[in-house]
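A.B. asks: Following is a predicted model, sequence given first.
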Amino acid sequence: MSRIAYVNGRYVRHLDAAVHIEDRGYQFADGVYEVVTISGGRLIDEAGHLDRLWRSLGELRIVAPMAREPLKMVMREVIRRNGIVNGIIYLQITRGVAPRDHPFPKNATPSLVITARRLPLAKAAKTAAEGVAVITLPDIRWARRDIKSVSLLPNVLAKQEARERGAYEAFLVDEEGMVTEGSSTNAWIVTKDGKIVTRPTGNSILAGITRAALLLELKENGIAFEQRSFSVAELLDAREVFLTSSTSYVLPVVKVDDKVIGNGHPGLVSQKLRALYEKFMARETA
């Protein structure tokens, strides 16, 4: 079956999907995006993703191309037409097509593209059971990382270096030596005395939807946590390290740079929190 994409009001073959060469997303990265997990044919934490999408649009003063309810209908139709049971759906909204000029165009119509694809669950489960390695790199991104912008070149460079060095992810470090987040994930540690720590939201990191869901689960289950910055030194000295994202869920980290974390295997806390998040996902698909 050929993959189907949604492009500005039309469902088209994925191979034929295209936008104009003067779309501002292509020329200026003048747009935002969201990635939502599909599990059991259902969207996980859909409301949280759409809330963040609307916030990003507002921060860039891009008008939403349609209201939320029609957008949700289109998303479900893309999932249906692609026969996705487990995978992801990708939404991208740009300011639209206009002659190339830096200021906002007066009459451009926002562009909306939606695609979906399957993800192999067996591979994800194996990765979680083994744990992953991360590296640390300087954070060279712009100062508004809270906006989920399509301008991701620094993230791409960081992810590429991680892969070239045999790692799954790169944790980014600010000028004060504090960890901000991963190139496409949020970073967490479990300290030597058992405290779960992640950096608070603000302009320095993206407010991860999986991060928020996990924090709520921790609160509802009476598990203590702290939202504060932590240093690379504290990262390397942690009892456990893990990361979160829509596609990685809760993923244990067993090596940072050349330092083995714990005993080199996924820690008990990380495994417990992954199971906790999987229960949340199960409720979302019920």
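C.D. replies: Cool, the structure landed. All figures in this text were calculated on a predicted structure; none of them were measured in a lab.

A.B. asks: CA only for contacts and neighbour counts going forward, please
C.D. replies: Fine.

A.B. asks: wait, what's in contact with R61?
C.D. replies: For R61, no contacting residues are found, by CA atoms under 8 Å, 6 or more residues apart in numbering.

A.B. asks: Check G31 too.
C.D. replies: R24, G25, L57, L60, I62, Q92, I93, T94, R95, S149, V150, S151 are the contacts of G31 under CA under 8 Å, 6+ apart.

A.B. asks: before we move on, what about R24?
C.D. replies: Contacts of R24 (CA under 8 Å, 6+ apart): D30, G31, T94, R95, G96, V97, A98, R100.

A.B. asks: let's go with 6 Å and repeat that
C.D. replies: D30, G96, V97 (CA atoms under 6 Å, 6 or more residues apart in numbering).

A.B. asks: Most neighbours of all these, which one?
C.D. replies: G96 (24 neighbours; other CA atoms under 10 Å).

A.B. asks: take the one below as the second:
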Amino acid sequence: MSIVYLNGSYLPVEEARISPLDRGFLFGDGIYEVIPSYEGKMVGFGPHIDRMRNGLAAIGIELDWDHARWRSVCAELVERNGGGNLGIYLHVSRGADNKRFHAFPEGVEPTVFCMAFEIPLPQPADRNTAHGYKVSIGEDLRWKRCNIKSTALLGNVLHFQEGHAAGNNEILLFNSQGLLTEAGACNVFIVKDGVVATPRLDHQILPGITRLMILDILRKDGTIAVEERDIDRDEVLSADEVWITSSSKEMAPVIEVDGQPVGDGRVGPVWEQASQLYAAAKFDY
């Protein structure tokens, strides 16, 4: 039986209750994070909490929780759910009002909900055994503040479903200018002639924690060149390698885009090298 945290209490998930007037339920008015934990060791805890706090500030939710308090809840959830390999989901909504009204209510306490769920171990950084992903291509139709990790994910869900319905693992999105933004639930990297590139951050792109860590790790190592810049559709289709990255997938190699093989259709050597560097340093964040 899974144990969750809800507004100060730890209880079985079957007993967790929120008001139907909670603004997270009515409007998707909230912020969330997912932090991987392997045998009690969390990946990117500090950057995840920084992004959570930034997101809450961006939408005007006041919650006076510091890193230590979040860490305490995460550690307790891991212990109460038996340890192992877990994803820790953190969710803060604006809270429950006594009516449905678009404007922010006053004097309402935020709802804090957290849970842990089993996740698989990342695949080994071996290009000969790694699972390659297949992705679709689509036009990015989401809202214009994708840099905020909002719980209002319908736009992402519809795009992800588009790729899923086509029999693919994900979908790569391009804006009206034909520039790559991100995937339905991931950031995107390409490799050409040994150089790794990813779209620069703006309002169209979530500042992914795995993205941040990969860029930092590769720059510190210095053996693989990295760039943050605009990337168009032709560059994606002619890339030697394509990766999709997230906290749950870490670095997933893409072997097919819109029915066309990426490079030679096999997982690439730059992915293997970068994955090994990431695996060696990911618990340092």
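C.D. replies: Alright, I've got the coordinates. Keep in mind it's a predicted model, so treat the numbers as computed, not measured.

A.B. asks: List of residues touching stretch 193-204 of structure 1?
C.D. replies: In contact with stretch 193-204 of structure 1 (CA under 6 Å, 6+ apart) are residues R144, R145, D146, W188, I189, V190, A207, F225, E226, Q227, R228, S229.

A.B. asks: among the contacts of G31 of structure 1, which two are most distant?
C.D. replies: I62 and S151 (15.0 Å; CA to CA).

A.B. asks: residues near F225 of structure 1, how many?
C.D. replies: Around F225 of structure 1 there are 15 residues (other CA under 10 Å).

A.B. asks: In structure 2, which residue is most central in space?
C.D. replies: By CA atoms, centre = their mean, structure 2 has its centre lying nearest to S246, at 4.5 Å.

A.B. asks: Quick check: that one vs V73 of structure 2, distance?
C.D. replies: 22 Å (CA to CA, to the nearest Å).

A.B. asks: and if you look at Y133 of structure 2?
C.D. replies: For Y133 of structure 2, the distance to V73 of structure 2 - CA to CA - is 34 Å.

A.B. asks: again with L172 of structure 2
C.D. replies: Distance from L172 of structure 2 to V73 of structure 2, by CA to CA: 35 Å.

A.B. asks: neighbour-wise, which of the two wins?
C.D. replies: More neighbours surround L172 than the other of L172 of structure 2 and V73, with 27 against 19 (other CA under 10 Å).

A.B. asks: Could you verify my assumption that that one touches A183?
C.D. replies: Yes - applying CA atoms under 6 Å as the test, L172 of structure 2 and A183 come out as touching, 4.5 Å apart.

A.B. asks: all helices of the stretch 101-250 of structure 2, in order?
C.D. replies: With DSSP state H, counting those that start in this stretch, the ranges of helices along the stretch 101-250 of structure 2 come out as 154-165, 209-221, 233-237.

A.B. asks: Quick check: the longest one compared with structure 1, mean distance?
C.D. replies: The superposed helix 209-221 of structure 2 is, by mean CA distance after the TM-score superposition for structure 1, a mean 0.6 Å from where its aligned residues fall in structure 1.

A.B. asks: Over to the shortest one?
C.D. replies: In the superposition against structure 1, helix 233-237 of structure 2 averages 0.7 Å from its aligned positions (mean CA distance after the TM-score superposition for structure 1).
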